[in-house]
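Peer 1: let's see this in three dimensions:
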Amino acid sequence: MKTIVLGGGVIGVATAFYLRQQGCEVTVIEREPDVALATSFGNAGVIAPGYVTPWAAPGMPTKILKYLFKPASPLIFRPTLDPAQWRWIARWLRECDLERFRVNKQRMQRIAYYSRDCLHEFRSRHPFDYGRSQGYLQLFRSEYDVELAQPALAVLRDAGIAYREVNPAQCVDIEPGLRWARATPVSGIHLPDDEAGDCARFTRELRAICERHGVQFRFDTRVTSIDVHGGAVRGVRVESEAGGRPDGANGANGATGAAEIVQADSVVVALGVDSAALLAPLGVKVPLYPVKGYSATLPVIDDEKAPRAALMDESLKTAITRFGNNLRVAGTAELGNRQTTLREQALQTLMKVLDDWFPHAAAPTSAHFWVGRRPMTPDGAPLLGPSGIDNLWLNLGHGSTGWAMSMGSARVVADLITQRKPEIDLDGLTLARYGK
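Peer 2: Sure, this is the predicted structure:
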């Protein structure tokens, strides 16, 4: 079966891997010159299935208002005239109900835990270094934030997920570098089974494995439309970008900007936020909106005063993750326009969090900043599987937890395409949930 995967982020490349494993002839089409150069590039790197959480949570609208005019804020709201933004917000507000939150969180955890199992199985067969660390520590600055976390903790307890509530001294025992912190947490939560790793580095290594097994990658290639006839997919229309070859190799081959139709038996859309515009002309409506996230990457200058693994400042919703000799500080949820513009307010929040917890770990002047567009659904769970058009499949809408859900989502979609029964229940993880 000839299958095209649209998108070269971790979701798309993982999907290509599992499709090839199951005997498909696979081509990945990506507009960038390499994999993991968009949303997968600068994320926090945390794989914390026990604490994947919908952005739509009880108390979140109030928290947005609380932080709206503060200089250091985990949330930035910039209203636009885009009707899609307001439709998305209306749906999101409905999902902030406590019972909806519990349902959505359980759905997200189901795919995230399955994904971690898939990652562990993959790693046992393909061991390579991608800056992996073990354990995840959440830090609370105030009792108010501890109170907001209670619904999420209840879900953890109900699911039997291993975690430990810790006091400030125990936080330092887990992360000794906190001895030099300028702030003091009121408490923390430690999830020993969660982990972290460099998503972009992993995706590049995964690409190499895919290529060794026969997956083709076409870089510098933009998808203009999906070719559908008689209610079924026939292929995709593409244009090669200026300066790049359709097959992603070096040199010149054919006219730059040439358009063509690439035929396929099935197509997987894994283009993140850009998926919505591509699917809309086909009548496939996916409620995605870009909630932008920011990160800073810095080299460690004092190992003793740096973190060992991954932490989350729960109050400012900012993660600090150790990748070998580098630190990644990532956070902020900006609901605004669709442009990837670095905002000074968000960057200042990142650097404040680093300075509060690990002031001597890295030099602020060495920070490399990044912003990416997270493809978020109003309820938080991804959209996996059938689109309503024969042989057109979805693997999108993972928001800020795409890395945590990538391998499991890819395995599920590959199973569906090759007519195998997925290993987990897909209730609430498909487009069907929006048709009810």
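Peer 1: okay, CA-based contacts and neighbour counts for the rest of this
Peer 2: Noted.
Peer 1: ok, Asp193 - contacts?
Peer 2: For Asp193, the contacting residues are 134-136, 162, by C-alpha atoms under 8 Å, 6 or more residues apart in numbering.
Peer 1: hmm, 10 Å instead?
Peer 2: Counting by C-alpha atoms under 10 Å, 6 or more residues apart in numbering, Asp193 makes contact with 47-50, 134-136, 161-163.
Peer 1: most neighbours among those, please name it.
Peer 2: Of all the contacts of Asp193, the highest neighbour tally under other C-alpha atoms under 10 Å goes to Ile47, namely 29 neighbours.
Peer 1: circling back: farthest-separated two in the contacts of Asp193?
Peer 2: Gln134 and Ile161 (15.8 Å; C-alpha to C-alpha).
Peer 1: separation between Cys118 and Asp313?
Peer 2: For Cys118, the distance to Asp313 (C-alpha to C-alpha, to the nearest Å) stands at 28 Å.
Peer 1: ok, those two, which is more surrounded?
Peer 2: Set Cys118 next to Asp313 and count neighbours by other C-alpha under 10 Å: Asp313 wins out with 22 against 19.
Peer 1: tally of neighbours for the nearest residue to that one once chain neighbours are set aside?
Peer 2: Nearest residue to Asp313, sequence neighbours excluded (C-alpha to C-alpha, 6 or more residues apart in numbering): Leu139, at 5.0 Å. Residues within reach of Leu139, counting by other C-alpha under 10 Å, total 27.
Peer 1: same check, this time on Ala90
Peer 2: Quick note: Ala90 (other C-alpha under 10 Å) scores 12 neighbours.
Peer 1: pretty sure it sits against Pro287.
Peer 2: No: using C-alpha atoms under 10 Å, Ala90 is not in contact with Pro287, being 11.2 Å away.
Peer 1: here is a second sequence; please produce its structure as well for comparison:
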Amino acid sequence: MRILIVGAGIVGTATAHELARDGHEVVVLEQQAAAAEQASFASAGLLAPALLIPWAVPGVNGRLARRLMGSRATMRLMQGAGLAGLAWLWRWLRAGHQAQAAERLAALAALGRDSLQRTQAIAAMLDTDIEASRGTLVLLRQHSDRQLLEPAMQVLDAAGAPLREVDAETARLIEPGLAADVPLAGALHAPEGASGNCRLFAQLLRQAAQERGARFVFNTRVQALVPGSGKGQTGQATGVQLAGRTEPVRADALVLCAGQASAALLRPLGVRVPLMPVHGYSVTAPVRDDLHAPQGSLIDPQHRITISRQGQRVRVSGGAELGYAGGRHDDATLRTLYLALSGWFPGGALLSSPQVQVWRGARPTLADGAPIIGAGPARGLWLNIGHGASGWAQACGSARAVADLIAGRTPQVDLAPLALSRF
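Peer 2: All right, here's what the predicted structure looks like:
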């Protein structure tokens, strides 16, 4: 089959890789000049446990309402959020209490587990270093922090991936660089937790897909989706209308992986999905002293911050801004990230180095925290969108599931809770 993919972030490149491996003729259309230039550029890096990634799922990490206002708010409503942003936020707040929440969490846990296995298998197959680290610690400043994680812990336990509770002394044995003078009641340890360099992996996937015949067309903007019509020889294939072209480009199938642009592209087809850009930050710095730097990945659930080791660099990520703020950075959020890294791992990173990278990017997030994976609203159209903060953690599993659907196979993960029909 000839298949078009719109979007070359980590989800789009993973989808291209899987479809090319299946023997399809793949063309990827991307408006940026390279792969993984937007949400995938400097993501937190955490692969697992996916359910514990901050801002991944409504209802996990405690109540959100008390975290919206004030100088220490973990989510900030930007001036450009408007009524659409407030409506999305209301749906997000309610999603954690819906009857379908438990089913959705179970589906996300299964997708995260399948995706981690697929990511590790591909990395081994490519025989490459993606700056991966193993093991994840969830730091508990006080014993009550554990209650914030109870919904995710129950699902992970049912899925056969329970978190091990450890005391502060054991936590510091697992991560020797943790500051001795920072209050720590204990931690939750996920030995199978993992992190890695998302952008590096996306570039490797692009190269591997190209070696199998996939074509990546950059600096190309898709203006509209052109649904197919009819059946068999008499019908028209699905396609896209490109900027600067008079005739649509058609193919046997089309996979939409276009991040935030997906909502606007679906609207003319009569589909409105509650997709909103939730901006987050990351600060990446060179390792100063290996003994004082993190060895794996860590989560601070109270401040919704992650710290991950990526080769000879350390990345701290956090913050959530709902709406559009242009390129302006929030000083308070960045100060929190710097203080978190230097506070938990004093002397571990060169925060004054000119090589320090500060990044702000949008995570296109659906109002219930889960992606849409499956058939779209038109013949030959497939959706792989809305992964939010879990794009890196879910990319390879989502890509394999879409490739199986296109081939007429049953995916390993039950996608019913992730279907478009829920909206």
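Peer 1: picking that back up, in strands, which of the contacts of Asp193 of structure 1 appear?
Peer 2: Among those, the members falling in strands (DSSP state E) are 47, 134-136.
Peer 1: kindly reformat these as CSV containing distance to Ile111 of structure 1.
Peer 2: Below are these laid out as CSV (distance: C-alpha to C-alpha, whole Å):
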residue, distance to Ile111 of structure 1
Ile47, 12
Gln134, 20
Gly135, 19
Tyr136, 19
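Peer 1: any idea which of those is the one closest to Asn104 of structure 1?
Peer 2: Checking those against Asn104 of structure 1 with C-alpha to C-alpha, the nearest one is Ile47 at 17.9 Å.
Peer 1: residues contacting that closest one?
Peer 2: 112-113, 115-116, 132-136, 193-197, 199, 310, 401-405.
Peer 1: which residue is the nearest non-sequential neighbour of Gly408 of structure 1?
Peer 2: Ser115 is the one closest to Gly408 of structure 1 (C-alpha to C-alpha, 6+ apart), at 3.5 Å.
Peer 1: map that neighbour across to structure 2 for me.
Peer 2: The alignment partner of Ser115 of structure 1 in structure 2, by TM-score structural alignment, is Ser115.
Peer 1: average offset between the helix or strand where its match lies and structure 1?
Peer 2: Under the criterion of DSSP states H and E, Ser115 of structure 2 resides in helix 101-126. Helix 101-126 of structure 2 differs from its equivalent in structure 1 by a mean of 1.9 Å after superposition (mean C-alpha distance after the TM-score superposition for structure 1).
Peer 1: that helix: how far from the chain's middle?
Peer 2: Remark: helix 101-126 of structure 2 is offset 12 Å from the chain centroid, using C-alpha atoms, centre = their mean, to the nearest Å.
Peer 1: and what of stretch 153-160 of structure 1?
Peer 2: 23 Å.
Peer 1: list the buried residues of it.
Peer 2: Residues 153, 155-156 are the ones in stretch 153-160 of structure 1 that count as buried (16 or more other C-alpha atoms under 10 Å).
Peer 1: report the aligned residue range of structure 1 for stretch 291-308 of structure 2.
Peer 2: Residues 304-321 of structure 1 are where stretch 291-308 of structure 2 lands, counting by TM-score structural alignment.
Peer 1: endpoints of that stretch, how far apart?
Peer 2: End residues of stretch 304-321 of structure 1 are separated by 15 Å (C-alpha to C-alpha).
Peer 1: and what of stretch 409-423 of structure 2?
Peer 2: End to end - C-alpha to C-alpha - stretch 409-423 of structure 2 spans 25 Å.
Peer 1: for the helix holding Ser115 of structure 2, name the packing helices and strands.
Peer 2: Secondary-structure packing of helix 101-126 of structure 2 (3 or more C-alpha pairs under 10 Å, 6 or more residues apart in numbering; DSSP states H and E): strand 46-48, helix 150-158, strand 186-195, helix 198-211, helix 391-406.
Peer 1: what angle sits between it and helix 391-406?
Peer 2: Interaxial angle, helix 101-126 of structure 2 versus helix 391-406 (axes from the mean of the first three to the mean of the last three C-alpha atoms, to 10 degrees): 90 degrees.
Peer 1: what comes up buried for helix 101-126 of structure 2?
Peer 2: 101-102, 104-116, 118-119, 122-123.
Peer 1: and Gly380 of structure 2, what pairs with it in structure 1?
Peer 2: Aligning on TM-score structural alignment places Gly380 of structure 2 opposite Asn391 in structure 1.
Peer 1: just give me the neighbour total for that match.
Peer 2: 21.
Peer 1: for it, which non-adjacent residue is spatially closest?
Peer 2: Nearest one to Asn391 of structure 1, counting by C-alpha to C-alpha, 6+ apart, is Ser266 at 4.6 Å.
Peer 1: map that neighbour across to structure 2 for me.
Peer 2: By TM-score structural alignment, Ser266 of structure 1 lines up with Ala253.
Peer 1: burial check on its match, number of neighbours?
Peer 2: A count of nearby residues for Ala253 of structure 2, using other C-alpha under 10 Å, gives 21.
Peer 1: I'd assumed Leu19 was in contact with it.
Peer 2: No: at 11.1 Å, Ala253 of structure 2 does not count as touching Leu19 under the criterion of C-alpha under 10 Å.
Peer 1: which neighbours do the two have in common?
Peer 2: Residues within reach of Ala253 of structure 2 and of Leu19 at once, by C-alpha under 10 Å, 6+ apart, are 1-3, 5, 26, 406.
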